[in-house]
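Enquirer: Turn this into a model:
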Amino acid sequence: MRDKHKKEEGSLIKDTEYISKAQEYVEWINSAKKAETRASRIEKALGMLSDRKKLKG
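Expert: Below you'll find the model as predicted:
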């Protein structure tokens, strides 16, 4: 049972990390003042996500 619990706990941590990273991307996109900039950031974010790159802080 402990192995199953550890797997579930690990999965929950990964889900939480994913949500946190997703929120960073959303905040970065929404911080743009112009619609054109937001659209450009969406394109960049999709590319970065597919390449598994992180936003630079």
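
Enquirer: C-alpha only now, for contacts and for neighbours.
Expert: Noted.

Enquirer: after the longest helix along the chain, next one along is what?
Expert: Determined from DSSP state H, the single longest helix within the chain is helix 2-30. As assigned by DSSP states H and E, the chain's next helix or strand after helix 2-30 is helix 35-50.

Enquirer: From the contact counts, what lies against that next one?
Expert: helix 2-30 (3 or more C-alpha pairs under 8 Å, 6 or more residues apart in numbering; DSSP states H and E).

Enquirer: I have a second one here; can you model it like the first so I can compare?
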Amino acid sequence: MLSDTLIATDVADWPQLPKAAFWIMLTYIAAQFLLVRGVLGPLAARRATVAAYGEVRSTTP
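Expert: Coordinates of the predicted model:
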């Protein structure tokens, strides 16, 4: 949302931060990282729990 706000300041001709393009891309990349981490984090935690308790499932019938 912060990257969109920075883009909107340019569209509205409001004062911008120095090197605005850099800050826009930095906040966009940070948001993408947090989204991926939020999705994959619970999967990694589940895998660690399964490994800790030794519950191994076979993929063959």
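
Enquirer: Now the TM-score, please.
Expert: The TM-score (TM-score structural alignment, normalised by the length of the first structure) is 0.48; 39 aligned residues with a C-alpha RMSD of 2.3 Å.

Enquirer: rewinding a little: how far is the longest helix of the first structure from where the chain is centred?
Expert: For helix 2-30 of the first structure, the separation from the chain centroid amounts to 9 Å (computed by C-alpha atoms, centre = their mean, to the nearest Å).

Enquirer: Quick check: which helices or strands does the strand or helix carrying T5 of the second structure pack against?
Expert: Using DSSP H and E, T5 of the second structure maps to helix 2-11. Helix 2-11 of the second structure is packed against helix 20-53, with contacts defined by 3+ C-alpha pairs under 8 Å, 6+ apart.

Enquirer: Next, the angle from the helix it packs on to helix 2-11.
Expert: Interaxial angle, helix 20-53 of the second structure versus helix 2-11 (axes from the mean of the first three to the mean of the last three C-alpha atoms, to 10 degrees): 170 degrees.

Enquirer: Mind listing what's buried along helix 20-53 of the second structure?
Expert: Neighbour-count burial for helix 20-53 of the second structure, with 16 or more other C-alpha atoms under 10 Å as criterion, is recorded at 23-24, 27.

Enquirer: what does stretch 8-28 of the first structure give?
Expert: Neighbour counts using 16+ other C-alpha under 10 Å place Y25 of stretch 8-28 of the first structure among the buried residues.
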